[in-house]
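# heads up, no residue letters with this:
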């Protein structure tokens, strides 16, 4: 059992990421902000739920619900990225633990006053990031799961399927619905979050309402 997870490296980046073809539609959404989250974790072929996945990448992209763009005043894309190759032992030895990563993330949330008065929701591709990976990681790190990870959130895969009356699709296939290709590398957490934001924008332009549709049991 892993009692204290050491993340190989942590990068806190500010990316000036803007979605293409800005739209001026005005549509009220249940939340003021959405946090696109797509963690990456260790895995083994054939490993089930009991496999002790370790989070190795924790990327978050903040988008505003009025335009579904990244805020231009302070383009916020906080990434806690774990590099799996080319990291010297000295870096591993001084790398932060998962609880330390969460502390930095909570500073990020506080600095932008997120989750105050239910003004923010996570947006994920499926239930796994929060239900499985975050929950197991907190247990392995022997910390309580933060309250904001216990709140209902938006599963864009479910929203997409219900809105377009189709079977649930993965990120590349959701993009294909709009005639788009995946930008970047699949299963790179940061690239996944950017593509989630692109899908969210197209859903928003088509009239989707981003209500919370997932919750922990």
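That came through, no problem. As the structure is a computational prediction, the values presented were derived from the model and not from experiment. Numbering: from 1, shown residues only.
# C-alpha only now, for contacts and for neighbours.
Fine.
# Residue 82 contacts residue 54, doesn't it?
No. Here residue 82 does not reach residue 54: they are 11.0 Å apart, not a contact under Cα atoms under 8 Å.
# and residue 59, how many neighbours?
27 (other Cα atoms under 10 Å).
# take the one below as the second:
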């Protein structure tokens, strides 16, 4: 499959139910954000954002970590409605690739929940770039273990960027990851999409 330079990067960072008694296999997506960066201009050109109603209650630990309350998700649509909306949104941006901070969002979380709920998952969600890998490939000295990307906050610090908003808010984290990706592009990293 040939790879071409992406025209857009779609930054995604889910938030999910968490807390005591909720194992990774039982987590549910509760925030679904996508931030679109146009590579030619290095500008954020669009956003998709919604909370997602889980089948379980939001635990206090989860609210403390993410800022997401039960009231915010109570009237939100379920993943079965959000997923087609997010797919349609993403498909507007031809020659794009998702960018995540780690592989959990699209390698683990979305496949587990869609399988559990018997939802079809479009191919648009089946390839992505882990921004930590892009960071390590781009930054001088990041190939040594002590200088590798340790997370979003570490990458922001290494690039001299400020964390804006609330850490572990999906939309705020997506915006911060977008800033990292933009800086990596400025340093010569090329995001590619397989066609």
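Arrived safely, thanks for sending. Please read all numbers here as calculations on a predicted model, not as lab measurements.
# Superposed, how do the two chains score by TM?
Once superposed, chain against chain, the TM-score is 0.78 (TM-score structural alignment, normalised by the length of structure 2); 171 aligned residues with a Cα RMSD of 2.4 Å.
# Helices of structure 1, start to end?
89-94, 98-111, 128, 135-140, 156-164, 171-177, 189-205 (DSSP state H).
# winner for burial among those helices?
helix 189-205 (a mean of 23; mean count of other Cα atoms under 10 Å).
# Let me see the ranges of the strands in structure 2.
Under the criterion DSSP state E, structure 2 carries strands at the ranges 3-5, 8-12, 15-16, 29-38, 43-51, 96-100, 128-130, 192-194.
# want to try TSV for these, with distance to residue 161 of structure 2 as columns?
Shown next, in TSV, are those (distance: least, Cα to Cα, whole Å):
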stretch	distance to residue 161 of structure 2
strand 3-5	25
strand 8-12	17
strand 15-16	22
strand 29-38	17
strand 43-51	16
strand 96-100	18
strand 128-130	19
strand 192-194	24
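# circling back: with respect to residue 42 of structure 1, which of the helices of structure 1 lies nearest?
helix 135-140 (11.1 Å; Cα to Cα).
# Next, the contact list for residue 6 of structure 2, please.
39, 95-97, 190-193 (Cα atoms under 8 Å, 6 or more residues apart in numbering).
# State the distance from it to residue 37 of structure 2.
10 Å (Cα to Cα, to the nearest Å).
# ok, now residue 87 of structure 2?
Residue 87 of structure 2 is 17 Å from residue 37 of structure 2, by Cα to Cα.
# Can you tell me the closest non-neighbouring residue to the aligned residue in structure 1 for residue 15 of structure 2?
Matched to structure 1 by TM-score structural alignment, residue 15 of structure 2 sits across from residue 40. With Cα to Cα, 6 or more residues apart in numbering as the criterion, residue 40 of structure 1 has its nearest non-adjacent residue at 5.0 Å, and that residue is residue 57.
# Spatially, what comes nearest to residue 49 of structure 1 if we skip its sequence neighbours?
residue 132 (7.7 Å).
# circling back to that earlier point, ok, the residue nearest to residue 40 of structure 1 - contacts?
Residue 57 of structure 1 touches 39-41, 79-82, 189, counting by Cα under 8 Å, 6+ apart.
# I figured residue 209 of structure 1 was touching residue 29, is that so?
Yes. Using Cα under 8 Å, residue 209 of structure 1 makes contact with residue 29 at a distance of 6.1 Å.
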